[in-house]
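Novice: Got a sequence here, can you build the structure:
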Amino acid sequence: MQMLAAHTSSGDTMSRANTLLQLGDIRVALSQHAKAENLFTRALEDFKCIGDEEGQEKALCKIEEIHNERARYREEKLSQQQLLETHIHNADWNSKARAWLRLGEIEVARSEYGQAEEQFTKVVLFSEGIDGEIEEKALIQLGKLLWIQGRHIKAEETYTKLLGAETKDQSRPARASTLYRLGEIHLAISSFTKAEEYFKRAIDIQRTVHNQKGEARVLLQLGDIRQKQHKLTEAEETYGEALAIYQSLNDELGGRKALARIEKARQSLAGGVPAPKT
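Specialist: The predicted structure follows:
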């Protein structure tokens, strides 16, 4: 979004249009199709302004893909609703829960977050009568939905429940993911001690299962905590650990993220950022 603001202020219409396309692709990957269509439409308008026919064709194709996807979602939504009707008078709660779960996923893709939350919540409410795996999937989806809406307290409650619902196997990657999400939530609300606790638990699991990329990802967040606390030397060291892992994996994108954070920490150190009051 910073890139978009820069192109907007500079009047570079071509660059802005291409950035809008990239941002739209990101929204598609997140199943946020309404927001993606808005970005593609804005890109189309820019391409029209500069007479770029190739750019217009790209934007139109992406808009058409979204319309086709929406049509498929409408058909699938109807199918899932019909499936629910067939189970309305029986006790097959697993089939009902799967239908609610899929309906929720469809509503997320349609950016109908209120309806999506309603479907995921149904699964959670009837968790005693369904497979644990279905409940976990619903909690994951509900947690993500609440997170992207900035509803941090509700998201924390959901992920905490998920942590309790998961298997006792402490090395399970899914458990590390949940701990990471809880760390993100506490970092967002400046609850640094809790955030660090969750991130460290996530790192322990990532190391146990030898997931180096996952470990580096969490190290970046730990560095962010120390950066926000003005513990700049510690932040730089933590980012350095992440950088070393990314370099060993030949992960250029991850390496660039770590280097950018290291540079920021060094700039803050050079600028003499004061330590926070205790």
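Novice: going forward, measure contacts and count neighbours with C-alpha atoms only.
Specialist: Fine.
Novice: residues contacting Pro119?
Specialist: Slight slip there: residue 119 is Gln, not Pro. Counting by C-alpha atoms under 8 Å, 6 or more residues apart in numbering, Gln119 touches Trp100, Leu101, Leu103, Gly104.
Novice: One more, so I can put them side by side:
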Amino acid sequence: MTDEEFIDRAYSVFLNRPGDEDGRAHNLGLLRAGQASRHDLVIGFTSTNEYIDREINGQVLHAFHGGRVTWTRSLPPARRILDLGGTALGDDRGALVGMGYPYSFDEVVIIELPPEDRHGLYRTPPNRSVQLDQGQVTYMYRSMVDLADLPDASFDMICSAQTFEHVYPDAGVHILKEVTRLLTPDGVLALDTPNKPVSYLQARDMGEEVINPDHKKEYTHAEMLELFVNAGLRVVRQHGIGYMPQSVAEDRYIKEEHVRYPGLYDDIEKCYTLAYLATRE
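Specialist: As a prediction, this is how the structure comes out:
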């Protein structure tokens, strides 16, 4: 491998981008002048703020996903499941099965917007209904507000995993009332959504009000509890996902803390994500 190829490879592996002209010339000059070895350059690349930020960002995503997997695997067995916005991009199994839901079921019905109606971040070809060893996964392409034609008391579990924040507040009120209608007497709602007091710390660093451009509203724990009560739902289990007490105390988003404390926690108001199991009153 030539020095030029080594430098190009280093930019690709450590910074995930092509080398800029000045940076490539500088590093190549160090090698040719004998002022640095290839090992020295590796240490240099992995000591840059750009590399460190990239690595931490990757760890944050891994921790966030890992916490949601833990939550998904803790959900109760159910035979008929309605998953609101439960597409997994590129995976016909859907998000619930893809994140490790462990139980067999009769059917998971996934309500998802048609691709042309989605935000550009999520505009991928439609998924296909599939028969898995666990059970049937069926897609219905429509807004998750449009549930009126589904029969009363027809689902043992209804899931909204990082989707409730994607609809406007009045639509959210309507959805929760429909959830109450659609649940069987012993059925449960499983809902997780960003915790605004913590997620806002990250959004503020990006100069935004919310962490995702498609989010219509992010909620506090108190707001979610009020919504549940007004919809005739009773919370039977609640957890925070991703414990961030130092970020809350110092009023700043600390990436390393997000990585340090993945998983489920009882101190819900100091966590990045709110997670609830609720039943009909």
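Novice: TM between them?
Specialist: Once superposed, the chains reach a TM-score of 0.29 (TM-score structural alignment, normalised by the length of the first structure), with 131 aligned residues with a C-alpha RMSD of 5.8 Å.
Novice: picking up where we left off before, just to be sure, which of the contacts of Gln119 of the first structure are found in helices?
Specialist: The helices, defined by DSSP state H, take in Trp100, Leu101, Leu103, Gly104 from the contacts of Gln119 of the first structure.
Novice: follow-up on the earlier one: would you convert the contacts of Gln119 of the first structure into TSV that also reports distance to Ala165 of the first structure and neighbour count?
Specialist: Output for the contacts of Gln119 of the first structure, formatted as TSV (distance: C-alpha to C-alpha, whole Å; neighbours: other C-alpha atoms under 10 Å):
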residue	distance to Ala165 of the first structure	neighbour count
Trp100	19	23
Leu101	17	29
Leu103	22	24
Gly104	20	28
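Novice: want to throw the ones in helices among the contacts of Gln119 of the first structure into TSV with distance to His7 of the first structure?
Specialist: Below are these laid out as TSV (distance: C-alpha to C-alpha, whole Å):
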residue	distance to His7 of the first structure
Trp100	42
Leu101	40
Leu103	38
Gly104	36
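Novice: out of the residues you listed, who's nearest Glu118 of the first structure?
Specialist: Distance to Glu118 of the first structure across these (C-alpha to C-alpha) is lowest for Gly104, with 7.6 Å.
Novice: And for stretch 23-43 of the second structure, what's in contact with it?
Specialist: Residues contacting stretch 23-43 of the second structure (C-alpha under 8 Å, 6+ apart): Asp3, Glu4, Ile7, Asp8, Ala10.
Novice: Can you tell me the SS state at the last one?
Specialist: Judged by DSSP: H, G, I helix; E, B strand; the rest coil, the three-state class of Ala10 of the second structure is helix.
Novice: contacting residues for it?
Specialist: Neighbour list for Ala10 of the second structure: Val42, Phe45 [criterion: C-alpha under 8 Å, 6+ apart].
Novice: From Pro194 of the second structure, how far off is Asp205 of the second structure?
Specialist: Separation of Asp205 of the second structure from Pro194 of the second structure (C-alpha to C-alpha, to the nearest Å): 16 Å.
Novice: Which strand or helix spans Gln246 of the second structure?
Specialist: For Gln246 of the second structure, the enclosing helix or strand under DSSP states H and E is helix 245-250.
Novice: Please apply the same query to Glu69 of the first structure.
Specialist: helix 53-86.
Novice: Met140 of the second structure now?
Specialist: Here Met140 of the second structure, judged by DSSP H and E, is contained in strand 136-141.
Novice: what's the burial count for Ile148 of the first structure?
Specialist: The number of residues packed near Ile148 of the first structure is 10, by other C-alpha atoms under 10 Å.
Novice: how close does it get to Gly114 of the first structure?
Specialist: Taking C-alpha to C-alpha as the measure, Ile148 of the first structure falls 13 Å from Gly114 of the first structure.
Novice: Does the strand holding Met140 of the second structure pack against any helices or strands, and if so which?
Specialist: strand 107-112, strand 130-131 (3 or more C-alpha pairs under 8 Å, 6 or more residues apart in numbering; DSSP states H and E).
Novice: Repeat the analysis, applying 10 Å as the threshold.
Specialist: strand 80-84, helix 94-98, strand 107-112, strand 130-131 (3 or more C-alpha pairs under 10 Å, 6 or more residues apart in numbering; DSSP states H and E).
Novice: Distance check, Val137 of the second structure against Gly98 of the second structure.
Specialist: Distance of Val137 of the second structure to Gly98 of the second structure, computed by C-alpha to C-alpha: 12 Å.
Novice: the more surrounded of those two?
Specialist: Looking at Val137 of the second structure and Gly98 with other C-alpha under 10 Å, you find the greater number of neighbours at Val137, namely 21 against 14.
Novice: quick one: contacts for Ala29 of the first structure?
Specialist: Neighbouring residues of Ala29 of the first structure by C-alpha atoms under 10 Å, 6 or more residues apart in numbering: Leu23, Ala36, Ala109.
Novice: Just the ones of the residues you listed in helices?
Specialist: Using DSSP H, these in helices are Leu23, Ala36, Ala109.
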